[in-house]
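> What follows is a predicted structure for the sequence shown.
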Amino acid sequence: MYVLECVDGSLYTGYAVDVQARLAVHNAGRGAKYTRARLPVSLLAFAEFPTKHDAMHAEYVFKQLTRNEKDALLARASHSSLAEALAELLG
């Protein structure tokens, strides 16, 4: 699961097996429709999960947060990791 910051300051969350390759696809304009209109994007944080299901669940939980909650979680992740910050939410 990864979190991108778009040029307009908005956040985009997705999941991928290879986050760096997916970031390159986004910045090449071949990623999600949302990011194509907001290039360039930069990687803010990412977390690895054992299964696709776990990554998708973490993405869903992250997307349910308010922008302020997302910013707070990303700030916590900058001191440890996104996976550790998300662990509190995922229980």
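Ah, there it is.

> drop to CA atoms for contacts and neighbour counts, all remaining ones
Fine.

> All the helices of this structure, in order from the start?
Remark: helices assigned in the chain by DSSP state H are 19-27, 33-36, 52-63, 67-77, 82-90.

> how about the ones you listed, which one is nearest Glu5?
Across these, Glu5 has its closest neighbour in helix 33-36 (9.3 Å, C-alpha to C-alpha).

> by contact count, what packs against that closest one?
Contacts defined by 3 or more C-alpha pairs under 8 Å, 6 or more residues apart in numbering; DSSP states H and E place helix 33-36 against helix 19-27.

> before we go on, here's another structure to hold up against the first:
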Amino acid sequence: MFFVYILSCSDKTLYTGITNNLKSRLDFHNTGKASKYTRSRLPVKYVYIEEAGEKGSALSREIQIKKLSRKKKLELIKNSTNFFKEFTSNI
């Protein structure tokens, strides 16, 4: 099972990625090992998580989200379901 996620960085920018291990991926980001982009914007936190099925589906959805404007991404985050809340409370 893969997930598409959006992180909020310390400078208030948003970063979109995919993972099959939410806890591990967040730890990698916050230790500066996951992404050149987030490395200089620590700490980061999940603000959106979406279940995406297989890796190919997750990659396609990641591309779709990355093409959205900041305003549309914020709307997506605002309208997220309890699915996100359930996962973030367990990581």
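Right, received. Where do you want to start? All of these numbers come straight from a predicted model, not from anything done at the bench.

> Mind putting the helices of structure 1 into CSV with distance to Ser42 of structure 1?
As requested, these are exported to CSV (distance: least, C-alpha to C-alpha, whole Å):
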stretch, distance to Ser42 of structure 1
helix 19-27, 8
helix 33-36, 11
helix 52-63, 17
helix 67-77, 14
helix 82-90, 16
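
> wait, which of those is closest to Met1 of structure 1?
Met1 of structure 1 sits nearest to helix 52-63 of all the helices of structure 1, at 5.5 Å, using C-alpha to C-alpha.

> residues in structure 2 aligned with the closest one?
Using TM-score structural alignment, helix 52-63 of structure 1 corresponds to residues 55-66 of structure 2.

> For stretch 27-36 of structure 1, grab the matching residue range in structure 2.
Alignment of stretch 27-36 of structure 1 against structure 2: residues 30-39, by TM-score structural alignment.
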